[in-house]
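A.B. asks: below are the sequence and a predicted model; questions follow.
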Amino acid sequence: MGKTTGFMEYQREIPEEVNPLERIKHWGEFVIPMDEERLREQGARCMDCGTPFCHVGRLLSGMASGCPVNNLIPEWNDQIYHGQWREALIRLHKTNNFPEFTGRVCPAPCEGSCTVGLSGSPVTIKNIEKAIVDRGFAEGWIVPEPPKTRTDKKVAVVGSGPAGLACAAQLNKVGHTVTVYERADRIGGLLMYGIPNMKLDKKTVQRRVDLLTEEGITFVTNTEIGKDITYSELKEMFDSIVLCGGATKARDLFVEGRELGGIHQAMDFLTLNTKSLLDSGLADWEYLSAKDKDVVVIGGGDTGTDCVATAIRHGCRSVNQLEIMPQSPLKRQPNNPWPEWPKILKVDYGQQEAATLYAEDPRRYLVSTQRFLGNDQGEVQELHTVEMKWVMDEQGRYTPVEVPGTEKVIPTQMVLLAMGFTGPDVSLLEQIGVERDERSNANAEFGKQVTNVEGVFTAGDMRRGQSLVVWAINEGRQAAREVDCYLMGSSTLP
């Protein structure tokens, strides 16, 4: 723990942010780092709670509770309080390969299960994690650590998102020769193209990729396994294969007018924007511009928020975000007890920016899209909606029902579908012969990560479905351990 009475003496503080009206003028990160004294005070709030729930990652009521990579949170909180930054970094890296990613984009289920949060505000774990690793890079403590010896085993990792990178990093540590294949032109998967730059600066991603390269991992871009290289060819070259392709099949909206121009999947919008930003600073115009358009984002999750923030930076005329679910309550409800993830209303950065710019929160709850209407050029011009209510059916399940007389028309020239993902691209799985579960994901037992095909493992969203970056890292690490056992008969990996 930190200071014995720290949680009673100090209040929770979160980092300040650049004013929304200023930060929407650029694509840089906008969280202002805390000074060391304030960080020490926040670390001091970590109490001697006996059984820390913060680092015991598990699913409760279908959502993460505690840290899925089992970060040793009380230990490095105590070390920060005592000024032992380098020791804290060692403890942090012991369980998490990429704390600079999770410290920026993780929703922090650890904080939702923090014991201090039972009767007050939880410890600012996420911010402390980010501060530790950022200081580690700034001080030069994080350097390439290639393995001292190499085995004669070769492993192919398909997909360079957080699961693939974590798996590759772990396998490389024990001396296997690892090659990571990525079909895009840059390494990072979701980290590179699925998350906007102002949320996760791509220089941060590239810095870690460069470090992994110096440690001996080979990265191959613009190469799609199953097309550019067949599974049979891959099998001849490697002793084991790990599939980390993610859940890339976006959920669609099949209503009248879906074929109109100006209606795009959110990930296409975000990916093209980041690629153009990195290639030319948006000077090549090879992206879907929201400038001077009335934008409607359908979907209330993180991806929808990222679309709102990106459209604002383009200079959209207005932005609405539609959600079929009701607004979350302001505080925990009796059916959502600690240490479950608190299902309460949050105002994320995109909504904050929209509210500052347009004087209202862009979210509209309990709204369903009925159809799209377009102009003579086949471009979307209107989105027709109706309000919904959730009604319990005879089986005790809640289903959405339209409320008559609540139809509305929203003018729009750009619609972004951010309704999540239904599963992985199954073409490679079919080529290999990997069995799939009822949700079309690669079928493999959690913790074992092995498929029905000899020598083929899987990790991340391709196995578990759309989830958090931190779960992907967890699965990548587990897959690495199981691959090492498969190749060597046993493993020293955690």
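C.D. replies: Yes, it's here.
A.B. asks: CA atoms for contacts and neighbours, from now on please.
C.D. replies: Fine.
A.B. asks: look up how far residue 132 lies from the closest residue to residue 469 other than its chain neighbours.
C.D. replies: Spatial nearest neighbour of residue 469, chain neighbours left out: residue 162 (6.3 Å); criterion: Cα to Cα, 6 or more residues apart in numbering. From residue 162 over to residue 132 the distance is 20 Å, taken as Cα to Cα, to the nearest Å.
A.B. asks: which one's more surrounded, the two?
C.D. replies: Legend: neighbour count by other Cα atoms under 10 Å for residue 162 and residue 132, higher for residue 162 (32 against 25).
A.B. asks: from what I see, that one and residue 192 are in contact.
C.D. replies: No: using Cα atoms under 8 Å, residue 162 is not in contact with residue 192; the gap is 10.0 Å.
A.B. asks: please, where are all the strands along the stretch 201-350 of the chain?
C.D. replies: For the stretch 201-350 of the chain, the strands defined by DSSP state E, counting those that start in this stretch cover 218-220, 240-243, 249-250, 263-265, 294-298, 318-323.
A.B. asks: make CSV out of those strands and add mean neighbour count and distance to residue 398.
C.D. replies: Formatted as CSV, these follow (neighbours: other Cα atoms under 10 Å; distance: least, Cα to Cα, whole Å):
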stretch, mean neighbour count, distance to residue 398
strand 218-220, 17, 47
strand 240-243, 25, 36
strand 249-250, 16, 24
strand 263-265, 20, 27
strand 294-298, 26, 21
strand 318-323, 23, 16
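A.B. asks: putting a second one here so we can go through both:
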Amino acid sequence: MGKPTGFIDYQRQSRPERDPKKRINDWDDYTLRLDEKELKQQGARCMDCGIPTCHTGTMLNGMTSGCPVHHLIPEWNDLVYQGQWQEALKREHKMNNFPEFTGMACPAPCEGACVLGINEPPVAIRSIELEIVEKGFKEGWVKPEPPEVRTDKKVAVVGSGPAGLACAAQLNKAGHQVTVFERHDRIGGLLTYGIPEMKLPYRIVERRVNLLKEEGISFVTNTDVGKDYPISKLQEQYDSIVLCGGATKHRDIEVEGSELKGVHYAMDFLHANTKSLLDSALQDNKYISAKDKDVVVIGGGDTGTDCLATSVRHGCRSLTQFDIYEKKGDTRPDDNPWPQWPVIHRVEYGHKEASAVFGSDPRAYAVMTKKFVGDENGHIKEIHTIGVETTKDEQGRKVRKEIPGTEKVWPAQLVLLAIGFSGPEQHLIQKLKVETDNRSNVKAEYGKYKTNIEGVFAAGDMRRGQSLIVWAINEGREAARECDKYLMGESSLP
């Protein structure tokens, strides 16, 4: 611990953001960078706790507390304060293959569990994490490290999201010949097509993928295993298979009129926008445009926020986000103690941008959609809603009570459903005859990752359901270790 009084001497400072009114005119990273002096001060705020909880990685009250990849956070915070950046990078990569992904797009449950956060703003862990690896790339410290010895084992990883990439990276380190299959035209899964450019630029994903290629991993795109690539061929050619296909089956909304034109799933909207942006800078018009439309986003999570930011950049006429819950407070409620993830009101980048354009926060709270109404051409024109009160019954289940007199009609020509996913798509699972649990996820014990089919493993959202990038990396790494044990009888992978 380099500066015992650091948390007293310095205030929290996160990565600054570009002016919302300016950044909505482009698709560049909406954040700026802290300089080296500022980062050292932020590193000094880490208290080197006797029992640090920032890297515990556990579930409390249904939410993540601490870092699931068990990042050595106090160590690299102190190394940054000491100016030992290269050593900090080694510590960072020891537990996380892709700190640039988590540094840019993880909600940072580590900060929610920071001991300093009990009564002060927590350490700016995510900002420090990103700058360590970015400095590493800038200085040329991040280099391809192919294995010195190759085994004769071949492994197929299905899916190139964070779980698939982490799994492939680890299995490659063990010396196996790894091939990653991706059904889309670019590697990255939801890292590429589920997170907008201004939040996680594709060049950041591509930079790491190119490094993995140099280390010897093979990537096959535009190949949907089970459709374009026969299961029998996969099982014949590979000694083991790891399923990392994510949980991309949309959660349905049971509302009258949901079949109307102009009602889209949020992920379809985001995917098409990013593909068109990367292919042609939106010149091919192969995307769902929000330009000059009254846009309503249904769902209060991160994906909904990404839809707000994308719609603003398109030039929408108006923008509203429905949140079925009441507005949260600015401090933790009594039933949400540290080190649980703080359930508080947050103003994210998309909210700031919408406010800058339209003059107010776009969110409407405690609102339930009753029906969609279309015009004579079958296109959405308005949404009918009612206010609701959410409580819990004796069994802890959520109960929603409609409030008479709160009915409202909203104009809308574009509706984006950001209500999450119900589980993985089933065609590959069924063809492999892999067992599933009662939520339709692949059935494989956490920490073991073995399915009921010999040599087939599963990790990430496909196994645990919709979750965080950092959980996907955790599971990909651990599944690689178990797969390595299966192939070799033992493993030195962490």
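C.D. replies: Noted; the coordinates are in hand. Predicted, not measured: the structure shown is a model, and the values here were computed from it.
A.B. asks: overlay them and tell me the TM-score.
C.D. replies: Remark: TM-score between the superposed chains equals 0.99 [TM-score structural alignment, normalised by the length of the first structure]; 494 aligned residues with a Cα RMSD of 0.8 Å.
A.B. asks: hang on, the earlier thing: for the residue nearest to residue 469 of the first structure, what are its contacts?
C.D. replies: Neighbour list for residue 162 of the first structure: 188-191, 460, 469, 472-473, 476 [criterion: Cα atoms under 8 Å, 6 or more residues apart in numbering].
A.B. asks: cool, and residue 340 of the second structure?
C.D. replies: By Cα under 8 Å, 6+ apart, the residues touching residue 340 of the second structure are 60-61, 63-65, 112-113.
A.B. asks: endpoint to endpoint, stretch 453-463 of the first structure covers what distance?
C.D. replies: 14 Å.
A.B. asks: pull out the buried positions in that stretch.
C.D. replies: Within stretch 453-463 of the first structure, the residues scored as buried using 16 or more other Cα atoms under 10 Å are 455-463.
A.B. asks: and of those residues, the nearest to residue 139 of the first structure?
C.D. replies: For those, the minimum distance to residue 139 of the first structure (Cα to Cα) is 31.8 Å, reached by residue 460.
A.B. asks: from what I see, that closest one and residue 477 are in contact.
C.D. replies: No: counting by Cα under 8 Å, residue 460 of the first structure does not reach residue 477; the two are 9.9 Å apart.
A.B. asks: now check the second structure for the residue matching residue 140 of the first structure.
C.D. replies: Residue 140 of the first structure maps onto residue 140 of the second structure when the alignment is built from TM-score structural alignment.
A.B. asks: quick one: the strands in the stretch 51-200 of the second structure?
C.D. replies: Counting by DSSP E, counting those that start in this stretch, the strands of the stretch 51-200 of the second structure are 58-60, 63-65, 154-158, 177-181.
A.B. asks: which of the ones you listed sits most buried?
C.D. replies: Most buried of the strands of the stretch 51-200 of the second structure, by mean neighbour count (mean count of other Cα atoms under 10 Å): strand 154-158, with a mean of 25.
A.B. asks: quick one, it and strand 177-181 angle?
C.D. replies: Put simply, strand 154-158 of the second structure runs at 20 degrees to strand 177-181, going by axes from the mean of the first three to the mean of the last three Cα atoms, to 10 degrees.
A.B. asks: strand 154-158 of the second structure vs the first structure, average distance?
C.D. replies: Strand 154-158 of the second structure, aligned to the first structure and superposed, deviates on average by 0.2 Å (mean Cα distance after the TM-score superposition for the first structure).
A.B. asks: run the chain-centre distance for that strand.
C.D. replies: Averaged C-alpha coordinates place strand 154-158 of the second structure at 23 Å from its chain's average position (Cα atoms, centre = their mean, to the nearest Å).
A.B. asks: by contact count, what packs against that strand?
C.D. replies: For strand 154-158 of the second structure, the packing partners by 3 or more Cα pairs under 8 Å, 6 or more residues apart in numbering; DSSP states H and E come out as helix 162-173, strand 177-181, strand 240-243.
A.B. asks: average distance between the longest one and the first structure?
C.D. replies: I take that to be helix 162-173 of the second structure. Here helix 162-173 of the second structure, set against the first structure after superposition, deviates by a mean of 0.2 Å using mean Cα distance after the TM-score superposition for the first structure.
A.B. asks: same thing with the shortest one?
C.D. replies: Strand 240-243 of the second structure: mean distance to aligned residues in the first structure after superposition is 0.2 Å, counting by mean Cα distance after the TM-score superposition for the first structure.
A.B. asks: report the longest strand in the first structure, please.
C.D. replies: Counting residues, the longest strand found in the first structure (DSSP state E) is strand 380-392.
A.B. asks: give me the contacts around that one.
C.D. replies: With Cα under 8 Å, 6+ apart, strand 380-392 of the first structure has contacts from 257, 260-263, 324, 366-375, 397-404, 406-414.
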